[in-house]
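In: what follows is a predicted structure for the sequence shown.
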Amino acid sequence: MWVQQYKYGGRKHYSYPVRLIEERSDVIIVHGAYGRPLTHPGRGLVDWPVPNESIEFHFTSAPCSVSAAWNADGSFRHYYGNVNTPATLSEGVLSLVDLDLDLLVTEDLAWRVEDEDEFEAHRREWGYPEEVVELARSALAELIQMVEERRFPFDGSAFRLREQLSRSGAPRAESARRT
């Protein structure tokens, strides 16, 4: 299974392999193994080994996704909330459109907004319609509220899932290459 993220207008942003953990009506939960190969055309990266492990929550009913990431030594790195279109899954590819705004969240749930400048630049350059601008801003506000209220997945769910995966012997490295 692959995550394929686009930028507004259909530009490929990045892709990487993941393992499906659970598919619900409102969210698709995946595991990104340490060292999974990421391709990022905008940065000229092909099969770049991602230096963290992640449990990712890609919402199909909300315009956001959340990744919980751990370093190679097992220490928690951060949560990363991404404002994007609701995820879709088709033929093993989880697709979404990145809308630039992000929320970096520490383990103690302190947060800061990232990439507001990128959002404003792309809004002008790519001509985001007003409904896309409103969607992105309301999604960011919802992400912040989720953190502050400690709602799923900021309720410890990622830590519990990672522990379950660890007990089940989930692979720590991904050798798959996208063709």
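Out: The structure has been received and is ready for your questions. Computed from a predicted structure; not experimentally measured.

In: CA only for contacts and neighbour counts going forward, please
Out: Fine.

In: show me the helices in the chain, by range?
Out: Per DSSP state H, the chain carries helices over the ranges 116-126, 130-148, 157-167.

In: what about residue 38, neighbour count?
Out: By the criterion of other CA atoms under 10 Å, residue 38 has 19 neighbours.

In: ignore the last one, residue 148
Out: Counted with other CA under 10 Å, the burial measure for residue 148 works out to 13 neighbours.

In: the closest residue to it other than its chain neighbours: what's it in contact with?
Out: Ranked by CA to CA, 6 or more residues apart in numbering and with sequence neighbours excluded, the top spatial neighbour of residue 148 is residue 109, at 7.5 Å. Applying CA atoms under 8 Å, 6 or more residues apart in numbering, we find residue 109 in contact with 147, 148, 154.

In: tell me how far the second one lies from residue 108.
Out: It refers to residue 148. Applying CA to CA, to the nearest Å, one obtains 11 Å for the distance of residue 148 from residue 108.

In: neighbours of the closest residue to residue 15 other than its chain neighbours, how many?
Out: In space, residue 15 comes closest to residue 4 once its chain neighbours are excluded; the distance is 4.4 Å by CA to CA, 6+ apart. The criterion is other CA under 10 Å. On that basis, residue 4 has 18 neighbouring residues.

In: next up, a second structure to put side by side with the first:
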Amino acid sequence: MQIPKEGDYVAIKSYKHDGSLHRTWRDTMVLKTSDDAIIGCNDHTLVTESDGRRWVTREPAVLFFHRHFWFNVIAMIRDNGVSYYCNLASPMTIDQEALKYIDYDLDVKVFPDGDKRLLDVDEYEAHSKQWHYPQTTDRILKANVNTLVDWIDHGKGPFSQAYIDLWYERYQQLSHRV
């Protein structure tokens, strides 16, 4: 597939290890693409859960996806500061339909005050047994938790306020051109 260009909209689809659809985000504006990464933003976008439930995001979010790292980052821009929701997930792929990844349950949430929490460890353990996650996948995911925490602790990439400001401003510029 042709890599989307700045200003294009893409859907995002997350799957579970068994191949089942987990969640779909309808419209994310692409802000930057490279051979390895896509940066996007969405605001009040429709999300559809695997059971058919639908909801709309409450705030703008800058999103970071990579072809090599086993995590993606959602930086939610809120009145009290930026909150991050980081999915431990397969590296992204993209095709004509959507940007796609496998969600491996583990999440790291970072609050505006910098406090961070590892979430859904029980869900990860249950799905690991249910779907027989390979040991290599388990090792890769645990190593990527460490990489992710290092990025958070050092304000690297999407964990820099300047990064969020830059890409959210670009989103606002592109949104007003439409």
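Out: Perfect, thanks for sending it. The structure presented is a predicted model; accordingly, all values stated were derived computationally and were not measured.

In: returning to that earlier point: could you redo the contacts of residue 109 of the first structure as CSV and give each row distance to residue 40 of the first structure?
Out: As requested, those are exported to CSV (distance: CA to CA, whole Å):
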residue, distance to residue 40 of the first structure
147, 28
148, 32
154, 27
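
In: which of these are retained in the second structure?
Out: For the contacts of residue 109 of the first structure, no contact persists in the second structure, with contact defined as both residues aligned by TM-score structural alignment, their matches' CA atoms under 8 Å.

In: for the residues you listed, which one is nearest residue 56 of the first structure?
Out: Within the set of those, residue 154 lies nearest residue 56 of the first structure; the separation is 11.6 Å, counting by CA to CA.

In: that closest one maps to what in the second structure?
Out: With TM-score structural alignment as the matching criterion, the partner of residue 154 of the first structure in the second structure is residue 159.

In: quick one: contacts for its match?
Out: Residues in contact with residue 159 of the second structure (CA under 8 Å, 6+ apart) are 151, 152.

In: any idea how far it is from residue 68 of the second structure?
Out: Applying CA to CA, the value for residue 159 of the second structure to residue 68 of the second structure is 18 Å.

In: repeat for residue 136 of the second structure
Out: Distance from residue 136 of the second structure to residue 68 of the second structure, counting by CA to CA: 15 Å.

In: what does residue 47 of the second structure give?
Out: For residue 47 of the second structure relative to residue 68 of the second structure (CA to CA), the value is 25 Å.

In: then residue 83 of the second structure?
Out: Using CA to CA, which is the criterion applied here, residue 83 of the second structure is 24 Å from residue 68 of the second structure.

In: which one of the two is surrounded by more residues?
Out: residue 83 (21 against 11).

In: now which residue in the first structure aligns to that one?
Out: Pairing criterion TM-score structural alignment: the partner of residue 83 of the second structure within the first structure is identified as residue 78.

In: got it, and residue 130 of the second structure?
Out: In the first structure, the residue equivalent to residue 130 of the second structure is residue 125, according to TM-score structural alignment.

In: same check, this time on residue 72 of the second structure
Out: Matched to the first structure by TM-score structural alignment, residue 72 of the second structure sits across from residue 65.
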